[in-house]
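Colleague: sharing a model prediction with you, sequence too.
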Amino acid sequence: MPASSSSPSNVTVISKCTVFPDQKSSMEDLKLSVSDLPMLSCHYIQKGVLFTRPSIPIDFIISLLKHALSRTLSLFPPLAGRLTTDHHGYVYITCNDAGADFIHAVGPTLHIRDILSPIHVPESAKSFFSLDRTVSYDGHFKPILLVQVTDLVDGLFIGCSVNHAVSDGTSFWNFFNTFSEVCRNGTRRITKSPDFKRESVLISSAVLKIPEGGPKVTFNADAPIKERIFSFSRESIQRLKAKANGGKWVDFDCAIPVAELMGKINNNNDKTWVRNSSLDSSDISSFQALCAVLWRAVTRARKFPSEKMTTFRMAVNYRQRLEPKMDPYYFGNAIQSIPTYATAGDVMSRDLRWCAEQLNKNVLAHGDATVRKFVADWERDPRCFPLGNFDGAMMTMGSSPRFPMYENDFGWGKPLAVRSGRANKFDGKISAFPGRVGGGSVDLEVVLAPETMSCLESDQEFMQYITAAH
């Protein structure tokens, strides 16, 4: 149905409709797991990508995307369904082909250069997403997925809002990249098929008690925050990792025999650094080193007394940590939040390596037994995930630089940038993206209280690793 609405961001909605799967679903109801249910109090995931404006007419693009979405929904039936709660209190995804919403919007004064702002993401980018502040529990009566296509002066932004109780980041990007693959190839034959089985320890008989009126987010969504994307080049991250490992950078032109070097590489996902001529699981990863330098800088910026306890949380995908291993493309939430605690005095007075080692130890310890302990703890006390910064000293790292955010092509080339909406943002919320220049670079989307952000931006230890925007 046609619509016309505008906002101070100068983004205007041209049309809105419901897109239905092009094939009827035969999938049974999918029970929400112990990793899905806690997300009922979280906002919908809001992520999307920016493209150079294709030369083909926008009406044709919109028609093409709707057709591709219809086909893709047949491959991802939960995204065209709705949530339902039975009389026992169990919550399910009913794959009832109710459809996903599709919005066509236009930003007639917005350019690519505005979205690629070298410092702070413009507020107008938040208008590339719909279902703002929608809590995932609302999937009982709202679409589980909404796609918004925003036509810019010289660009195109495709943004998705997805129910967080239905999907985590791994599932989200598998859907998004499949959507692009179907659009580009015009076929349902896809390379990474989702797995919808509900057969693991995650499927529980425990019942989550829902408060009257439904769950609410556990943070103040109106608190003042400032957001910035900090870019780290491969070289900057290499320097950080070397410092955290107390070792040296191995140049691939150095004198280490190729066979020996490749043996080390094959046993380590991070292929750049060697400590004491060996790589093992105790080595600090690039990402842990990056988290450690941010933990130190934000703690300094918050100006805590030395005895104040700080917390750094990292989201861990446990699909391959659980035994037996889950399918890598299991569709749903398979993440747990690992907290690492340290006093402000320790974080600031100890070196980068010490901070990174605390994170490293917790990540290494998070195996099958730890995952199962998390599940058992939740079953004893079913609850929604307490997302937020409750004592002013917390940081929460989400998303991942390993997500294939730039590995999508709808038929007009690769993305220029990844951006997110207003969802689940509070003082201390960090999201990691692969860098838009590739090659092992990383972008951190950092959300902080305004005064903390100002201090971070003048922190010499942190800012020396930041790469100037291209």
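Modeller: That came through fine. The structure displayed is predicted, hence computed values, not measured ones.
Colleague: contacts and neighbour counts: CA atoms only from here.
Modeller: OK.
Colleague: can you list the residue ranges for helices in the stretch 201-350 of the chain?
Modeller: 234-245, 258-266, 286-302, 344-349 (DSSP state H, counting those that start in this stretch).
Colleague: nearest to residue 308, out of the ones you listed?
Modeller: helix 344-349 (5.5 Å; Cα to Cα).
Colleague: number of nearby residues for residue 332?
Modeller: 26 (other Cα atoms under 10 Å).
Colleague: these two touch, right, it and residue 163?
Modeller: No - if you go by Cα atoms under 8 Å, residue 332 and residue 163 don't touch, sitting 10.3 Å apart.
Colleague: one step back: for residue 328, which of the helices of the stretch 201-350 of the chain is the nearest?
Modeller: Of all the helices of the stretch 201-350 of the chain, helix 258-266 comes closest under Cα to Cα, at 19.5 Å.
Colleague: in the closest one, what counts as buried?
Modeller: By neighbour count on 16 or more other Cα atoms under 10 Å, the buried set for helix 258-266 is 261, 264, 265.
Colleague: show me the strands in the stretch 351-470 of the chain, by range?
Modeller: 394-399, 417-420, 429-434, 442-448 (DSSP state E, counting those that start in this stretch).
Colleague: mean neighbour count and distance to residue 248 added to these, as JSON lines?
Modeller: Formatted as JSON lines, those follow (neighbours: other Cα atoms under 10 Å; distance: least, Cα to Cα, whole Å):
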{"stretch": "strand 394-399", "mean neighbour count": "22", "distance to residue 248": "27"}
{"stretch": "strand 417-420", "mean neighbour count": "21", "distance to residue 248": "32"}
{"stretch": "strand 429-434", "mean neighbour count": "22", "distance to residue 248": "24"}
{"stretch": "strand 442-448", "mean neighbour count": "23", "distance to residue 248": "21"}
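Colleague: and here is the other one:
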Amino acid sequence: MAYTHMVLENCQVSPPQGSLPTASLPLTFFDIPWLGDLHVKRLYFYEFPHPTHHFTQTILPTLKNSLSLTLHHFFPLVGNLMCPPPPTKPYILYNNGDSIPLTIAECTINFNHFISNHPRDIIEFDQLVPKLPPIHISNETFVIPLLALQVTILPNSGICIGITYRHVVDGLTSIHFMKLWASIFSGKTCLEKFLPHYDRDVIKDTNGVEAVLLDEYFRMRSSWKDFILGNTNALSIDHVQAKFVLNRSQIEMLKKWIFSQCKNIDNGSSLPKHLSRFVVTCAFTWVCFIKAQDKIGALNSSDVDEVHYFVFPADCRDRLEYPVPKTYFGNCLALCVSEAKKSELVATNGVAVAATAIDKAISKLQSGPLKGAERWISDLMNLLKLGRMCTVTGSPSLGFYETDFGWGSPKKVEMVNQQTKNISLSECGDEKGGVEVGLMQTKSAMDTFSSIFEQSLNFLN
């Protein structure tokens, strides 16, 4: 698709001058597994049927000012993640005068092309994604910028607001940042429910998890120089991104089908206890993914008993023995791992098997969310080495489509996937109760997955 992309302005935005002193923020054991070059890319598309000059003259000044005010509240994101050599713990440092990059651009790709669900070249999304400043080393300390933003005008049709952030915060914190910015820009008064809570004392390390995770982190850090500083994140022109939607009625249909299948497994003793839309969507997508990978020859065809893993994060703010505010700033995620044999997943009742496996992981989480937390890093590294892992980012309960700058709800929210074995989830923007599933694959692999996804849904009818 022929199009033009032009940067109109590169600027730096900081909290209001002199409003904040230099400050540091310690990390907790919840943050340690996510340190390094892990970052998230998300795009919000809004209808805006006006020319570029209207945006730059009437909207942009207010957008910058409201961003400055938002950064005053979320000041750690303006700073850097400081990762000194051992034994010093990593921390976030904000220096008075720090700023984040804001890029203003124009793109001539059709707005409807971006907000559709069909496969689109990943390189097109890359034009809209803000680029983080480079990591550098100072006195043997890795200095890692945390946040970058970009606003792209699609003339006479729409606006895309892109955010890239390091994983020093989880999805809920990042969404609170975006919603606070939207609220300040649009003049809404409901700011309190998005203001970040910084008190680290609310997180209790009662089991000594931090010391173990820090040891793992320091071992990984020893290889950062070659890995992080040499990482170009090159994109393949053969990769596309697409979205797949399960509407409310399809999810209910899947629930009924899973229950009926589970009754035939172990005489009904395997009935899932947590058959939410998250579980149903994950189970269905996992099975479609395994079948697609098997069909294109990406799996070991000679070992049907090979175990595959489905890994997802779970918010712990409401799951710990002590209260953690909903607006707690940082990471508060547990790592959940589900497993099933390939032969079970590709069988006729594979979705029920997958749902039962995911339900089992959730049950373990509820009985003890921090059980095994000292192994989060080592477990993840071992699964990465095996190469038989599918991961999840996002959740249909986070409320991405509630981010309103005054232009209405986003027409589309895209998580720009960076791995072919990762799926992203959000609530459905068009229908309450539905779920959107995002996926990045090669063009041929995406065609295979799409075909299996549709056939599997038709099979249930």
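Modeller: Received it, and whenever you're ready, just let me know what you need. Given the structure is predicted, the values throughout are model-derived calculations rather than measurements.
Colleague: tabulate the strands of the stretch 351-470 of the first structure (a markdown table), appending distance to residue 371 of the first structure.
Modeller: Shown next, in a markdown table, are these (distance: least, Cα to Cα, whole Å):
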| stretch | distance to residue 371 of the first structure |
| --- | --- |
| strand 394-399 | 18 |
| strand 417-420 | 29 |
| strand 429-434 | 22 |
| strand 442-448 | 27 |
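Colleague: among the ones you listed, which is nearest residue 60 of the first structure?
Modeller: Here strand 417-420 is closest among the strands of the stretch 351-470 of the first structure (Cα to Cα), at 23.1 Å.
Colleague: what span of the second structure lines up against that closest one?
Modeller: Mapping strand 417-420 of the first structure onto the second structure (TM-score structural alignment) gives residues 412-415.
Colleague: ok now the matching stretch, how far from the chain's centre?
Modeller: 10 Å (Cα atoms, centre = their mean, to the nearest Å).
Colleague: average offset between it and the first structure?
Modeller: For stretch 412-415 of the second structure, the mean distance from the matching residues in the first structure following superposition reads 1.4 Å, by mean Cα distance after the TM-score superposition for the first structure.
Colleague: touching that stretch from outside, list them.
Modeller: 40-46, 115, 400-401, 424, 429, 438 (Cα atoms under 8 Å, 6 or more residues apart in numbering).
Colleague: 7 Å instead?
Modeller: By Cα atoms under 7 Å, 6 or more residues apart in numbering, the residues outside stretch 412-415 of the second structure that reach it are 41, 42, 43, 44, 45, 115, 400, 424, 429.
Colleague: most neighbours out of those residues, which is it?
Modeller: Top of the contacts of stretch 412-415 of the second structure by neighbour count (other Cα under 10 Å): residue 400, with 26 neighbours.
Colleague: which residue in the first structure aligns with it?
Modeller: Checking TM-score structural alignment: residue 400 of the second structure goes with residue 405.
Colleague: contacts only, for the most centrally placed residue in the first structure.
Modeller: Note on the first structure: the residue nearest the mean C-alpha position is residue 399, at 2.9 Å, using Cα atoms, centre = their mean. Residue 399 of the first structure makes contact with 169, 431, 432, 433, according to Cα under 7 Å, 6+ apart.
Colleague: what does residue 161 of the second structure give?
Modeller: Here residue 161 of the second structure is in contact with 43, 44, 45, 150, 151, 152 (Cα under 7 Å, 6+ apart).
Colleague: sec struct for the residue nearest to the first one when sequence neighbours are not counted, please.
Modeller: When you say that, I think you mean residue 43 of the second structure. Closest residue to residue 43 of the second structure apart from its sequence neighbours, by Cα to Cα, 6 or more residues apart in numbering: residue 162 at 4.4 Å. Three-state call for residue 162 of the second structure (DSSP: H, G, I helix; E, B strand; the rest coil): strand.
Colleague: shared with the second structure, which of the contacts of residue 399 of the first structure?
Modeller: Retained contacts for the contacts of residue 399 of the first structure in the second structure, judged by both residues aligned by TM-score structural alignment, their matches' Cα atoms under 7 Å, are 169, 431, 432, 433.
Colleague: let's have those in CSV, adding distance to residue 24 of the first structure.
Modeller: Shown next, in CSV, are those (distance: Cα to Cα, whole Å):
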residue, distance to residue 24 of the first structure
169, 26
431, 36
432, 37
433, 35
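Colleague: check which helix or strand residue 67 of the second structure maps to.
Modeller: helix 60-73 (DSSP states H and E).
Colleague: check the mean deviation of the next helix or strand after that helix from the first structure.
Modeller: Downstream of helix 60-73 of the second structure, the first helix or strand assigned by DSSP H and E is strand 80-83. Strand 80-83 of the second structure differs from its equivalent in the first structure by a mean of 2.3 Å after superposition (mean Cα distance after the TM-score superposition for the first structure).
Colleague: packing partners for strand 80-83 of the second structure?
Modeller: In this structure, strand 80-83 of the second structure makes packing contacts with strand 91-94, strand 141-145, judged by 3 or more Cα pairs under 7 Å, 6 or more residues apart in numbering; DSSP states H and E.
Colleague: residue 78 of the first structure versus residue 196 of the first structure, what's the distance?
Modeller: 9 Å (Cα to Cα, to the nearest Å).
Colleague: between these two, point out the one with more neighbours.
Modeller: residue 78 (30 against 16).
Colleague: what residues are up against the aligned partner of that one in the second structure?
Modeller: Following TM-score structural alignment, the counterpart assigned to residue 78 of the first structure within the second structure is residue 76. Neighbouring residues of residue 76 of the second structure by Cα under 7 Å, 6+ apart: 92, 93, 94.
Colleague: what of residue 134 of the second structure?
Modeller: Residue 134 of the second structure neighbours (Cα under 7 Å, 6+ apart): none.
Colleague: returning to what we had before: ok, the buried residues of helix 258-266 of the first structure vs residue 34 of the first structure, which is closest?
Modeller: Nearest member of these to residue 34 of the first structure, counting by Cα to Cα, is residue 265, at 35.6 Å.
Colleague: just to revisit the earlier point, nearest to residue 89 of the first structure, out of the helices of the stretch 201-350 of the first structure?
Modeller: helix 286-302 (38.9 Å).
Colleague: what's that closest one aligned against in the second structure?
Modeller: With TM-score structural alignment as the criterion, helix 286-302 of the first structure aligns to 277-293.
Colleague: coming back round to it: restricted to helices, list the contacts of residue 161 of the second structure.
Modeller: Judged by DSSP state H, the contacts of residue 161 of the second structure include no members of helices.
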